[in-house]
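> Based on what follows, work out the 3D shape:
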Amino acid sequence: MLDKSYRPQEVEEKLYSRWMESGAFECGRNDSEDAFTIVIPPPNVTGNLHMGHALNNTLQDILVRFERMRGKDVLWQPGTDHAGIATQMVVERQLAEQNVTRHDLGREAFIDKIWDWKAQSGGSIIGQLHRLGASCDWRRERFTMDEGLSKAVRKVFVQLYKEGLIYRDKRLVNWDPKFHTAISDLEVEQKEVNSHMWHFRYPIEGEEGRYIIVATTRPETMLGDTGVAVHPDDDRYKDLIGKHVILPIVGRRIPIVADEYADPEQGSGAVKITPAHDFNDFEVGKRAGLEVINIMDINACLNDEVPEAYRGMERFEARKKIVAEIESLGLLEKIEDHTHMVPYGDRSGVVIEPFLTDQWFADAATLAQPAIRAVEQGRTKFVPAKWTNTYYDWMRNIQPWCISRQLWWGHRIPAWFGPDNMIFVEETEEQALAAAKAHYGSDVELHQDEDVLDTWFSSALWPFSTLGWPDKTPELAKYYQTDVLITGFDIIFFWVARMMMMGLHFMDDEPPFHTVYIHALVRDEHGAKMSKSKGNVVDPLDLIDRYGADALRFFLAASAAQGRDVRLSEQRVEGYRNFTTKLWNAARFCEMNDCAVADGFDPFGVKDPVNRWIVGEVAKCEAAVREALEGERDGYRFNDAAGAVYAFTWNVFCDWYLELAKIPFQGDDEAIKSETRSTAAWVLDQILKLLHPFMPFVTEELWQSVAANRSTDLIVADWPVYPENAVDADAEAELEWLQGLVSGIRGVRAEMNVPAGAKIPLIFNDGNDVQKDRLTRHWEVISRLARLESKDVDAELPKGSLQFVHDGATVALPLAGAMDLDAEKARLAKEIGKLEGYMTGLNKKLGNEKFVSSAPEAVVQGERDKLSEAEIKLAKLKEAAERLAEL
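This is a model prediction of the structure:
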């Protein structure tokens, strides 16, 4: 016998271990040629499960469990990313506690420390994914620094270099002065800062007393200016184009150039150009042929390219000194308060410096072309489709990809330098030495590039490197192309686009996936983005502890509407825990009524209309879930699938069918009783199958508990397949009529505030013979569900009868004897007055322009929602009052 309540804490770990030990998650379990593959977006080895991970992996697991039950050979490929800068930072912090730096240890010893850390503490997120129920093939878990994946990285780098698609160049990069490395745009966090705009006068060469005024938010960079730009159509400066200014403090003679980058509407219309310390200025400098002077070192302190008094100064200290000196020279025009965006390293927390340095770059523009075509041709599609344009915008305007990082932890660049700095790029040092010997004619000493590759470089190979590439493995042949990639919009550029580039280039023009499903953000219940600084971060593990993994998973699936952010409501998670309880109680009810599938039972041959109806409803529910999860129409609609199985389980099975089944359960007709018991047990089994992808733990526990001698665990049971004629139209029409009648009566009772315990008579007039027959045959259940004491057909209506029309027939409910009509009229009038007063207050608040403009958007929307709910309630109260007035 099932326990009275479901306790997920006692079940989840037990079932997960059972699945793991049975090999249920493993690919290759069956001989199906029909494969289904998903690669997990590899979380950082340093990471912990957050709500974004929970959403992402829940959606993947739903598809994986669904397709596994459908008989496909499923591979959900798991793994973690080595997360170069994040991991190095963790270990460096630990060393700092011992007053040790990585430089004290040296490169090899420091890397050994990182491997030790990974073995002991890294990858805790994997265990957290287990708690969520993620059914990945864990025996195939990969790490981006595994030897097999490292081999793939080396091969890709060498091949792209020899094809001219990787090269070394001196360009501007995002430089992190704390970690001493270039970082990607993704690792740059733009923060709004209240600062100043400084306006300096630059003297025109040879024109005493004439100046051109430039404005800057970064005075410290002016020592590296090599030009001033004005718009070619700006009449104020046409006579100055081609002339020179004398750079204050430095004394350098720099040209005035014409370039459309200068905006005549902004400031003075003239802009200082510092090619070595601003990305836009770098491009202007290239067009105008300006000198590029780097005035900072790796610590963002001024170097020897500046006047001696400034050498070695930290950049922001230099800023103060420069402003003071400009003012003392009489060249400070004005200082304005100014709010602007400043780039910070998302991990270091320091201001990022555009920095000119030698780096390795990939020719992203060339690699992007096949990736653009694949989407244009429909070989890969984005869901929701709106993200297609985001992808195109990025890819069609893509810049060279800086792939080198000045770190120690990561894939070391397979490039070696000869005595004259000749570069030899090979997969191994032995091959590089051989190439050098062939070049120089004798053995020479080489030294390997100190840099490592951007983490995204190895992640870009994930869909095929994890399958054994560059070796031609059976897994590669069977599971590539993968099916759907589920990820967040924030890494379309940095991961999705790069996987497309690399997959097409190295896998014979085959995209790495046919669909990219972009899920939304998980926000707090007010719609605000979660952040530690706001204190509104919710730990998914806390919710699992309180409500169980199934409740959290179902909430996430039910909330995952395409293009709409998820608002995390603990109350809704609790509501889905109640859904778990509802399912558990329904199973207990079936068990207490001896519901079991009899030998030879054919659900599609049942006789009773109620049983024929519920069998058809099961088939309709399965079709809705399957269509939403197959993704063939309108992409993957997780919320529709969850909504369909929820509505069927709670509303159709629990609230209607089991109530209807009580009649035969308690009756004397053994044939109908036996058929209903088998039908109820069969329907419960179908529900467990349909719900399993969403709520794997409670469904598996019930599957193993409510029936003896299961031939297989639910996780690998067959997905339901029903005959085309599963829906009985006559039974469907009959039960819809019955439900409509009961619902109509219940609605009137609730609207009129009829006491719950009061039984009222029913008068049924103007119905046809079919309706009258239905009323008679189902009277026992109708009277119990609608709390009726008697029925009359085609009878005279007594005074005080409330009427409504149902399927053409008149349904009358004499209420006078069941309630005090005058007291109810008074109650309604009082409630209407109270509600109207409440709405007056809300309207006054929302009419206050100061409140609307200054209060947080979520607060204002909350007040609007309250008003909308009140308006609906008021309309219902007034309708009820009008009905009573007629009695």
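> all contacts plus neighbour counts: C-alpha atoms, from now on.
Will do.
> Tell me who's in contact with L446.
Residues in contact with L446 (Cα atoms under 8 Å, 6 or more residues apart in numbering) are 416-419, 433.
> Looking at those, point me to the pair that's furthest apart.
Using Cα to Cα, the pair of those lying farthest apart is P419 and L433, separated by 12.2 Å.
> Who has more neighbours out of these two?
More crowded of P419 and L433, by other Cα atoms under 10 Å: L433, with 20 against 12.
> Can you identify each of the strands in the stretch 501-650 of the chain by residue range?
Along the stretch 501-650 of the chain, counting by DSSP state E, counting those that start in this stretch, strands occupy 513-519, 522-523, 566-567.
> Could you also give me the structure for this second sequence? I'd like to compare it with the first:
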Amino acid sequence: MSTELLKAYEPKEVERRIYDFWMQGGYFHAEPDPEKKPYTIVIPPPNITGQLHMGHALDETMQDILIRWKRMQGYSALWLPGTDHASIATEAKIVEAMRKEGITKDDIGREGFLKRAWEWKEKFGGRIIEQLKLLGSSCDWDRLRFTMDEGCSQAVRHVFVKLYEKGLIYRGERIINWCPNCRTAISDAEVDFEEKEGSFWHLRYPLADGSGFIELATTRPETMLGDTAVAVHPEDERYRGLVGKKVVLPLVGKEIPIIADEYVEMDFGTGVVKITPAHDPNDFEVGRRHNLPVLNVMDDGGIINENGGKYAGMPALEARKQIVKDLDAGGFLIKIEPIKHNVGTCCRCHTVVEPRVSTQWFVKMEPLAEPAVNVVKEGKIKFIPERMDKIYYNWMENIKDWCISRQLWWGHRIPAWYCADCGETIVSETDANICPKCGSRHLRQDEDTLDTWFSSALWPFSTLGWPENTEELKYFYPTDTLVTGYDIIFFWVARMVFSGLEHMGEIPFKTVFFHGLVRDSQGRKMSKSLGNGIDPVEVIDQYGADALRFTLVTGNSPGNDMRFSDEKVAASRNFANKIWNAARFIHMNIDGKEVPCSLPEALSLEDQWIVSRFHAVAREMTENLDKFELGIAVAKLYDFIWDDFCDWYIELAKIRMNGEDESSAQAARQVLTWTMSNTLKLLHPFMPFITEEIWQSLPHEGEALIVAGWPEYDEKMYFPEAEAEMTKVMELITAVRTRRSEMNVPPSKKAHLYVETADAEAFAAERDAIARLAYCSGVEIGESFQVGEGAVTVVTAACRGYLPMDDLVDKKAELARLTKELENAKKQLQNVEAKLGNETFMSKAPQNVVDGVKANGEKLKEKVRMIEESLKALQ
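Below you'll find the predicted structure:
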């Protein structure tokens, strides 16, 4: 590693070289080590279809901060990486690529399609991994896993068979969410609800006996083709006499019964609802209670099927338009009421989801959900922030059976075979060839694959070798922390909890750390439709990975969204430059000299102050990180580096290093080097590249910062008295500089300073610092002084300072200058007030222009006030 620093920090020159250094050193790798405590994070596996977006960047940055911190604390810290096969998204991309070639899945068959899919995975599946490396992710790449690799696939089959044999997996006909575009079932958790413009169509259903009609309303008139009843509430007096009678289904002509069911809300609409068991989950349950026929009127592409009569072959929305026309023509349409309502859409392609009855594979959730709720209630798993508990409980306590089959070819094929001769179903971990019931070899494997989340639910233990009882599994499981966005609590978190309990008999992780979403500078969610997405790779290319990481964690708090902007990244880059320049300053003063990375035996007041401040910050940061308050921790460190170290201690050290006392100069050099080296350790998890580069260039102990020890609080190095004394000195310097700035006195104009204080010792110890940093020609310290009239006074909690006016300004010239400045300010203020008093301007000017003029007027009033005060002080 280089011991020289470039004149300016160049992330492109540093980051790839530093990452290669870490990789070659094997610093990311973790092994079971009985001498160390384990700390494990499993990465939320990104899709092989994906590329790095800001959500990933935030998620991976937070995980990397935690894993680097724990690694430095001496844990055997494993961050286990991997990718997800993303069955629906991946298959869609491959099908689209084939479409451009003019071929379909059916043209090449299942084996041909899977061959293409694996080729696609090999070509594009590693793209996001390389992007994670650009971010600085210190994953154990030696343990990279894939949800469809041999080990994970074995775990999936083992779990399927185990749950099937326990009766927790079954195949049956139930209503499911169907995406007509993806042509597959999707789970409840994969349905997003979007507010859309819609209508209530109010319809007449004639009574079969000719005595009148019953009125109801629907948002989906096309599904009436599958109505098998209308329902009213059993206690609704308006319709009690109609229960048991029949109505004639408009346009179809068949008679369907009027039933009574408590599902109906009496005070909503007319109190009558149509029941379509095949196309509505609530209607499906009503139908089961009343043994109603289930009539599916749509195919898997959302096209009206043969059960739709003359509307067969029409897409659902086209059929809707024609049905409404026909209802109107037949006198069945009463009115159309425009509404806004939430419509279920596929979370991947945003196509409107069609609930439909279908034969699928399901997991019984009730017996699995209860223990998963209990471990959170008992505190065995902790959610950060705690408010996520309620969301988790609400979902788990109202959970429905999980539809796990998908009508896709890419994924884990369901390990079930059907005998063509006797109808037996065989579920097996190994491929079935002979029917155990009749001995037939005419077996057909189920065509469907498993929901992607079925395999990722096993991720915390399948990646460690389960179902084999590996050394890694025994050492690293249960994992410690899961870091994930709050929007994935149902998809993944809940499923991992019940899977870990069911298959391992133990929780999968101890803590779930939820972070928010990354929004744009206006607070909007980033999306392709808004065109406000920001590519992290482009940000890294422009500003560097450290600047991006620092931006993402600054101001971040658990579970809350954050806003992203170029201005914030630029500020983070400026912070990196500040650190770089501080390091170069240290090099200018230590290069060619023997400067150990240790503290001198004797510490001056300012030395004690900076060392004490460092230990206080180290203690507070550790406490914050323990509570997952990453944003608070980094804010404290930022203030320490920028204010305490760079703006104060370096300036204080300059005085001694440029002085004649070599022992004092050497002590300052040592404290500078020690503080920088150890501060880099605190900063390393947040900004790993620049910290490693600087640390390697300075005197240090150990081979790499990434495995250097995390700074621990040392009570012997905490000097509260020194901090208090130094604060008094700093407050005086700040007060003098502020007063000089208010009077526009340039730094070159030196003034004598008289300091009245009952605590002379601290001020005397830092006399040289006060003189240099407060631009004083001399400093006198005592209990009282007679300085005469016209002196400028500054007051702090510990002292009173006097600056003779003649030392600061040419009184006559300053009076003339301020008088002229006051005249100009008053003239500008008069113009502003005249404009605000102009009715034409006030009525016609845009509001933002008027607001700008008012704001300018307030600034001018404050300027006039300050000039007048300055004149008064001079007179």
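> TM between them?
TM-score of the superposed chains, computed with TM-score structural alignment, normalised by the length of the second structure, equals 0.92; 861 aligned residues with a Cα RMSD of 3.2 Å.
> returning to what we had before: just the closest of the contacts of L446 of the first structure to G667 of the first structure, please.
Among the contacts of L446 of the first structure, and counting by Cα to Cα, the member closest to G667 of the first structure is W416, at 87.4 Å.
> With distance to Y440 of the first structure and mean neighbour count added, can I get the strands of the stretch 501-650 of the first structure in JSON lines?
JSON lines is the format used below for the strands of the stretch 501-650 of the first structure (distance: least, Cα to Cα, whole Å; neighbours: other Cα atoms under 10 Å):
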{"stretch": "strand 513-519", "distance to Y440 of the first structure": "45", "mean neighbour count": "23"}
{"stretch": "strand 522-523", "distance to Y440 of the first structure": "59", "mean neighbour count": "22"}
{"stretch": "strand 566-567", "distance to Y440 of the first structure": "62", "mean neighbour count": "21"}
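> Which among the ones you listed is found nearest to E325 of the first structure?
strand 522-523 (48.7 Å).
> Which part of the second structure matches the closest one?
Taking TM-score structural alignment as the measure, the second structure aligns residues 518-519 with strand 522-523 of the first structure.
> For that stretch, give me the average deviation versus the first structure.
By mean Cα distance after the TM-score superposition for the first structure, the fitted stretch 518-519 of the second structure averages 0.5 Å away from its aligned residues in the first structure.
> Run through who's touching that stretch.
Outside stretch 518-519 of the second structure, the residues that touch it by Cα under 8 Å, 6+ apart are 54-55, 58, 525-526, 561-564.
> Mind listing residues that contact stretch 210-224 of the first structure?
By Cα under 8 Å, 6+ apart, stretch 210-224 of the first structure touches 195-204, 247, 249-250, 267-272, 274-277, 293-295, 306, 315-316, 318-319, 322-323, 333.
> The equivalent of N532 of the second structure over in the first structure: neighbour count?
Under the alignment (TM-score structural alignment), N532 of the second structure pairs with N536 in the first structure. N536 of the first structure: 14 surrounding residues under other Cα under 10 Å.
> about what we covered before: by neighbour count, which of the contacts of stretch 518-519 of the second structure wins?
Greatest neighbour count in these, by other Cα under 10 Å, goes to L58: 24 neighbours.
> Tally up the residues packed near the residue lying closest to it once chain neighbours are set aside, please.
Distances taken as Cα to Cα, 6 or more residues apart in numbering place L552 nearest to L58 of the second structure, at 6.0 Å, with adjacent residues excluded. The number of residues packed near L552 of the second structure is 26, by other Cα under 10 Å.
> got it, and K7 of the second structure?
Per other Cα under 10 Å, the neighbour tally for K7 of the second structure reads 9.
> can I assume it sits in a helix?
No. Counting by DSSP: H, G, I helix; E, B strand; the rest coil, K7 of the second structure falls outside a helix, being coil.
> Looking for the alignment partner of it in the first structure.
Checking TM-score structural alignment: K7 of the second structure goes with K4.
> Tell me how far that match lies from A24 of the first structure.
Note on K4 of the first structure: its distance to A24 of the first structure, by Cα to Cα, to the nearest Å, is 29 Å.
> same question, T217 of the first structure
T217 of the first structure is 60 Å from A24 of the first structure, by Cα to Cα.
> Mean distance between the longest strand anywhere in the first structure and the second structure after superposition?
If you go by DSSP state E, the first structure has its longest strand at strand 188-203. Strand 188-203 of the first structure, aligned to the second structure and superposed, deviates on average by 2.2 Å (mean Cα distance after the TM-score superposition for the first structure).
> what does that strand contact?
Everything outside strand 188-203 of the first structure that qualifies as a contact, by Cα under 8 Å, 6+ apart, is 174, 209-217, 219, 245-248, 326, 331-346, 352.
> Buried ones in the helix or strand encompassing F36 of the first structure, by neighbour count?
Element membership for F36 of the first structure, per DSSP states H and E: strand 35-39. By neighbour count on 16 or more other Cα atoms under 10 Å, the buried set for strand 35-39 of the first structure is 35-39.
> Same check on stretch 693-704 of the first structure?
Buried positions in stretch 693-704 of the first structure, judged by neighbour count with 16+ other Cα under 10 Å: 693-703.
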